[in-house]
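Engineer: Return atomic coordinates for the entry below.
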Amino acid sequence: MLVAAAVCPHPPLLIPELAGAAAVELDELRAACASAVSALRAAEPDVIVVVGGADLAGTYGADAAGTLAPWGVDVRIGEGEPVLPLSLSIGRWLLEREHLAAAEFHAVPSDATSQNCAALGRRLADMAGRVAMLVMADGSACLTEKSPGSLDPRALPFNEAVVEALACGEVPELDPARAAELWFAGRAALQVLAGTGSSLNGDVLYDDAPYGVGYFAVRWTE
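Structural biologist: Take a look at the predicted model:
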């Protein structure tokens, strides 16, 4: 049974060692992510799982680690083999900051169908005991003229609709093709959360686009 969830973004610059002098610009987001993740501990779960988008599907155990070497600084996250994709590496980093550990890490392909995502969500929610989930999900990268995907007028209402739903403890059905057009990287991971069928209460702790990419931090609690 899912008893808590946290939704956080996964930009490499979230890690201060990589951000350098620009680290202070994301201090508010880091604090919001810390509050969202700490809510997982407060729920007293028996198991924590992390879900994030990636190029390929993959399931990793508790010892899996990550590295940010592809983004310019060889910051290691965890002591195992650095096999985690970016989203799950940042997820592990967020958990370790709060002295928490995940039992499993799940990479979900960005083009995964909603049905497959929902099936994974149901399976994770049905794990034995109390389950908490950390969902790594970036919003649209088409929100401003300086966004990585350039400005798309459809992006802001799409992004806002997702955040509004999360605030109500819900995840809207997200069209994979439209999400891809709007560079909405968190689509698949959020559809996994939707598949849990939870009825938790939502609370948005952060919602902004400091680099033209939608970043939101949300906690779901009983």
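
Engineer: can we go C-alpha only for contacts and neighbour counts from here?
Structural biologist: OK.

Engineer: next SSE after the longest helix seen in the chain?
Structural biologist: In the chain, taking DSSP state H as the definition, the longest helix is helix 27-42. Later in the chain than helix 27-42, the nearest helix or strand by DSSP states H and E is strand 47-54.

Engineer: next up, for comparison:
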Amino acid sequence: MLVAAAVCPCPPLLVPEVAAGAAPELDAARAACTDAIGVLAASRPDRLVVVGPAEQSGRGPHPQGARGSFRGFGVDLDVRLGRSGDDGANGTDAAAERELPPSLAVAAWLLDRTAWSAAPLEGLGVGEPLAAERCIQVGGEIAVRGERVALLVMGDASACRTLKAPGYLDERAAGFDAEIARALGTADVEALKALDAELAYELKAAGRAPWQVLAGAAAGAGLSGELLYEDAPYGVGYLVATWS
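Structural biologist: Predicted coordinates for the structure are as follows:
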């Protein structure tokens, strides 16, 4: 059963080494992510599942100890998704088979930064095209993996908030992000299930599929939400929320 969830953005710029100057405008987002992971630890889970958007090569499960890297962003920095083999379920060989997608590498950095040790963990990369029904089904399957399951959900909102945004300015982006912020801040499962996948794609909102996995996992759990951070410093919507 899902007992807690944290929602965090996944730009590699959250990692100061990648930001090449620490990007102080993201300090508040980093602090909020730390607080959100603290909520996960306080929930005393028996398993943490980290979900994030992924391209084709990074989709599917990633075991505890899987390696990630920020070398593709010009930084000689490697991370692991938790300490390899801590729960005895995943060996180091399996963990080394595939590199984490960037979203899960950012999650691994956040977890390492907060010295996560509350529970064994695993990762799941989900593709942008994954249909809402399948996302919800996957979430439901995650929720029954243990008596006390927690989720760390990585994903950005629209990338079209300003003229300099990666997706340029789209007048629909602000309203879309506001509704996402409301749904995440109030743990509105039905609103997340009903997200318009086509609109999310047009607005380059990478978090759509992971958020719908969360919705599937949280169905019937009776969790309450709190929005910890909301901003778009680079024209991309970044949100941090907790469900408990």
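
Engineer: quick revisit: could you give me the buried positions within the longest helix of the first structure?
Structural biologist: Residues of helix 27-42 of the first structure classed as buried under the neighbour-count rule (16 or more other Cα atoms under 10 Å) are 29, 30, 32, 33, 34, 35, 36, 37, 38, 39, 40, 41.

Engineer: Same question for stretch 176-191 of the first structure.
Structural biologist: So stretch 176-191 of the first structure, judged by 16+ other Cα under 10 Å, has buried residues 176, 179, 182, 183, 184, 185, 186, 187, 188, 189, 190, 191.

Engineer: What is the equivalent residue in the second structure for the first one?
Structural biologist: Meaning residue 176 of the first structure. In the second structure, residue 176 of the first structure lines up with residue 197, judged by TM-score structural alignment.

Engineer: what sits against its match?
Structural biologist: 131, 132, 208 (Cα atoms under 8 Å, 6 or more residues apart in numbering).

Engineer: possible to save these as CSV with distance to residue 217 of the second structure and secondary structure?
Structural biologist: Listed next are the contacts of residue 197 of the second structure as CSV, based on distance: Cα to Cα, whole Å; DSSP: H, G, I helix; E, B strand; the rest coil:
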residue, distance to residue 217 of the second structure, secondary structure
131, 15, coil
132, 13, helix
208, 14, helix
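
Engineer: which one of these sits closest to residue 74 of the second structure?
Structural biologist: residue 208 (27.4 Å; Cα to Cα).

Engineer: who touches that closest one in this structure?
Structural biologist: Per Cα under 8 Å, 6+ apart, neighbours of residue 208 of the second structure: 128, 155, 157, 195, 197, 200.

Engineer: Which of the residues you listed fall in helices?
Structural biologist: 197, 200.

Engineer: just the helices in the first structure please.
Structural biologist: Using DSSP H, helices in the first structure cover 16-19, 27-42, 86-97, 114-125, 155-167, 176-181, 187-195.

Engineer: The fourth one packs against which elements?
Structural biologist: Taking 3 or more Cα pairs under 8 Å, 6 or more residues apart in numbering; DSSP states H and E as the contact definition, the neighbouring helices and strands of helix 114-125 of the first structure are helix 187-195.
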